[in-house]
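>>> Structure for this input, please:
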Amino acid sequence: MTDKTIFPDLKNTSVFITGGGSGIGASLTEGFLQQGAKVAFVGREDASDFVSEISNKTGNTPLFLPCDITDTQKLKEAMAQASNRHGTLQVLVNNAANDQRHSTLEVDEDFWDWSQAVNLKAYFFACQTAIEGMRAIGGGSIINMTSISYMMGNAGYPAYTTANSGINGMTRSLAREFGADKIRINALAPGWVLTQKQLDQWATPEALSAHLDRQCMKEHLTPSDIIDPVLFLASQSSRMITGQSLVVDGGVVVSG
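Okay, the predicted model is just below:
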């Protein structure tokens, strides 16, 4: 990141990101650190090397808290630790997700429950926990990462797309409920962002070519393309925007 957009009000802001040590989440952690924010993030895998690397790069050290977000109590405890270290959370980014491919007929109850726990349940309880503190300090911003997958009607991961759609419904309801508390809650729906996981597992030349044909803009998305839109939704630059789903996909789907 060289020519970064500056959002002055994000400096010293207490930010919490789920899945902030890899993929899109790692880029978001870097983006907030570059703004001078106080960032805490959770993830299942050890992120010590990432913390060291990003601290050297930005001159700002994030707080890494190991956590499986499907354990609601552990997630709440991690958020409390972040608040104790950095002050009451002012920004929450629900980013962690798992788009493991699966077919409808192979899904059993255990897989369904796991997928919803990762991709929807954790989002709700993170919102619930953050909202309590945000109400006490007079406001905040929550960004729920979803996906255009459900808008496209994609097959191949129905439990995941169900959760994506649920995130949007939840976002709208919570925005309505807590708008009077000056808590803004929005969703951000990326297109196919070429993280290392996507490149390793699903980004075949044929699939990439077919998806690019659907985009208005003929350039693949990278994690860095998601940073500024999230920073915008976190900052006071978007102070009257809430209950919305912002699509960042190079022009595949049309919202509104």
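
>>> use CA for all of it now, contacts and neighbours both
OK.

>>> so what's the nearest residue to I227 once chain neighbours are set aside up against?
Counting by CA to CA, 6 or more residues apart in numbering, the nearest residue to I227 once its immediate chain neighbours are dropped is L28, at 5.5 Å. Applying CA atoms under 8 Å, 6 or more residues apart in numbering to L28 gives the contacts G20, S224, I226, I227, V230.

>>> For A189, see how far away L28 is.
14 Å (CA to CA, to the nearest Å).

>>> Next, the contact list for A117, please.
Neighbouring residues of A117 by CA under 8 Å, 6+ apart: T70.

>>> and the strand of greatest length in the chain, how far out from the chain's middle?
Taking DSSP state E as the criterion, the chain has its longest strand at strand 183-190. Using CA atoms, centre = their mean, to the nearest Å, the mean C-alpha position of strand 183-190 is found 9 Å from that of the whole chain.

>>> Give me the contact list for it.
Under the criterion CA under 8 Å, 6+ apart, residues 131, 134-135, 138-148, 167-168, 171-172, 174-175, 178, 226, 230, 233, 239, 241-249 lie in contact with strand 183-190.

>>> Show me what the longest helix seen in the chain is packed against.
The helix spanning the most residues in the chain, taking DSSP state H as the definition, is helix 158-178. With contacts defined as 3 or more CA pairs under 8 Å, 6 or more residues apart in numbering; DSSP states H and E, the secondary structure elements packing on helix 158-178 are helix 109-116, helix 149-152, strand 183-190.

>>> coming back round to it: now, of the contacts of strand 183-190, which are buried?
Buried residues within those, defined by neighbour count using 16 or more other CA atoms under 10 Å: 131, 134-135, 139-148, 167-168, 171-172, 174-175, 178, 226, 230, 233, 242-249.

>>> For T70, which of the helices and strands packed on helix 158-178 is the nearest?
When those are ranked by proximity to T70, the top entry is helix 109-116, at 7.8 Å, counting by CA to CA.

>>> who does that closest one touch, helix- and strand-wise?
Taking 3+ CA pairs under 8 Å, 6+ apart as the contact definition, the neighbouring helices and strands of helix 109-116 are helix 158-178.

>>> related to what we said a few turns ago, hey, which of the helices and strands packed on helix 158-178 is tucked in deepest?
With neighbours taken as mean count of other CA atoms under 10 Å, the helices and strands packed on helix 158-178 reach their highest mean count in strand 183-190, at a mean of 26.

>>> To check against the first, give me the structure of this:
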Amino acid sequence: MKLNAQFNDLKGQSVFITGGGSGIGAWLTEGFVAQGAKVAFVQRSDATELCDRLEAEYGNRPLFIACDITNVDALLAAIREARAAHGPITVLVNNAASDNRHSLHEYSVEDWDRAININLRPHFFTAQEVARDMRDAGHGSIINFSSISYMMGNEGYPAYVASKSAITGLTRGLARELGKDNIRVNAVMPGWVLTDRQKELWVTDEALKAHIDRQCLKEEIAPLDIVEPTLFLASSASRMMTSQALVVDGGVVFTG
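Okay, the predicted model is just below:
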């Protein structure tokens, strides 16, 4: 991984990432490993191969814990396992999500609950669990992955759009509540990041061209483009940033 910046204060920090074994999450795991952080991550699918590669390349093996994040008890147990292995957690990255497409009329109550239980509920309970570590340490950074999907008013996955909007609200509420303990809470708002999953399921030449035409920067957004903004929010380089939504979308939506 070729990074343009080094965040030296991340070395040795205990980092916990949800969905850190595939897609953007795997890139985030590698980014923190490359900084010398002690990284633990949860993933449903086996991520041993990723851990083997990172250990060989960086001499720093992340801790992979198999977990379905819809099971809150299992998720909290994974955080405690990470704490036991790496020490109190000072950086939390809530990355895991499911953007499966669906319409309004085909969705059941069970479908809705599952979407929320993947895309929103874990963000609350992971923050609840790690806040004590961060308070005791005197600092901490929680980074919640949202999306520009709700800012664009996208159709085709309303449960996902609703949950991503709620993540921004949760981020701001937690930033206010936890700020007195020097815990920062920010959101990352990726644009259309071309992961393998996106390419396999939804990217077409026509759709991609139309989207890039909307961007100020006329380039595809790669997973690597999300890594350094996340490292920045985790680092003390952003020490006075909290309650913010950091948009990384090539200039599709505008804030301020």
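
>>> Where does the residue nearest to I227 of structure 1 fall, secondary structure wise?
When secondary structure is defined using DSSP states H and E, the element that contains L28 of structure 1 is helix 23-34.

>>> Kindly state which residue of structure 1 is aligned to M189 of structure 2.
In the superposition onto structure 1, M189 of structure 2 corresponds to A189 when matched by TM-score structural alignment.

>>> what residues are up against the residue lying closest to that match once chain neighbours are set aside?
Leaving aside its sequence neighbours, A189 of structure 1 sits nearest to S147 (CA to CA, 6+ apart; 4.2 Å). Under the criterion of CA under 8 Å, 6+ apart, the neighbours of S147 of structure 1 are T161, N164, L188, A189, P190, G191.

>>> Alignment lookup: the residue nearest to I227 of structure 1 to structure 2.
Taking TM-score structural alignment, L28 of structure 1 has L28 as its aligned residue in structure 2.

>>> Its match and L3 of structure 2, how far apart?
L28 of structure 2 sits 12 Å away from L3 of structure 2, going by CA to CA.

>>> And R239 of structure 2, by the same measure?
Distance check for R239 of structure 2 against L3 of structure 2: by CA to CA, it reads 21 Å.

>>> Over to T70 of structure 2?
From T70 of structure 2 over to L3 of structure 2 (counting by CA to CA), the distance is 33 Å.

>>> Of those two, give the one with the bigger neighbour count.
More crowded of T70 of structure 2 and L3, by other CA atoms under 10 Å: T70, with 18 against 12.

>>> doesn't that one fall inside a strand?
No. Checked against DSSP: H, G, I helix; E, B strand; the rest coil, T70 of structure 2 lies outside a strand; its state is coil.

>>> residues contacting the residue nearest in space to the middle of structure 2?
Closest to where the C-alpha atoms of structure 2 average out (CA atoms, centre = their mean) is N95, at 2.4 Å. Contacts of N95 of structure 2 were listed using CA under 8 Å, 6+ apart, and they are I17, T18, G19, G20, I24, G25, N144, F145.

>>> swap the cut-off to 10 Å and go again
When contacts are counted by CA atoms under 10 Å, 6 or more residues apart in numbering, N95 of structure 2 is found next to 17-20, 23-25, 28, 119, 122-123, 143-146, 188.

>>> Out of those residues, which comes closest to K199 of structure 2?
Within those, proximity to K199 of structure 2 (CA to CA) peaks at G23, which comes in at 11.2 Å.

>>> looking at it, that closest one is touching Q198, isn't it?
Yes. Using CA atoms under 10 Å as the test, G23 of structure 2 is close enough to Q198 to be in contact (9.3 Å).

>>> In terms of packing, which of those two has more residues around it?
Comparing G23 of structure 2 with Q198 by other CA under 10 Å, the one with more neighbours is G23, at 18 against 14.

>>> circling back to that earlier point, which members of the buried ones among the contacts of strand 183-190 of structure 1 occur in helices, if any?
Using DSSP H, the members of those that fall in helices are I131, M134, R135, I167, N168, T171, R172, L174, A175, F178, V230, L233.

>>> Among the residues you listed, which one lies nearest to N60 of structure 1?
The shortest separation between N60 of structure 1 and any of these is 18.9 Å, and it belongs to V230 (by CA to CA).

>>> Contacts only, for whichever residue in structure 2 pairs up with that closest one.
Matched by TM-score structural alignment, V230 of structure 1 corresponds to T230 in structure 2. By CA under 10 Å, 6+ apart, the contact set of T230 of structure 2 is L28, G31, F32, V93, I143, N144, F145, N186, A187, V188, L246.

>>> Please repeat the previous calculation with a cut-off of 8 Å.
When the contact criterion is CA under 8 Å, 6+ apart, the partners of T230 of structure 2 are L28, I143, V188.

>>> and what of G140 of structure 1?
Contacts were defined as CA under 8 Å, 6+ apart; by that measure G140 of structure 1 touches L89, Q90, V91, I131, M134, K182, I183, R184.

>>> Now the second one. Nearest residue, chain neighbours left out?
Closest residue to Q90 of structure 1 in three dimensions, ignoring its sequence neighbours and counting by CA to CA, 6+ apart: G140, at 4.7 Å.

>>> A97 of structure 1 matches what in structure 2?
Using TM-score structural alignment, A97 of structure 1 lines up with A97 in structure 2.

>>> Tell me how far its match lies from H211 of structure 2.
Separation of A97 of structure 2 from H211 of structure 2 (CA to CA) stands at 22 Å.
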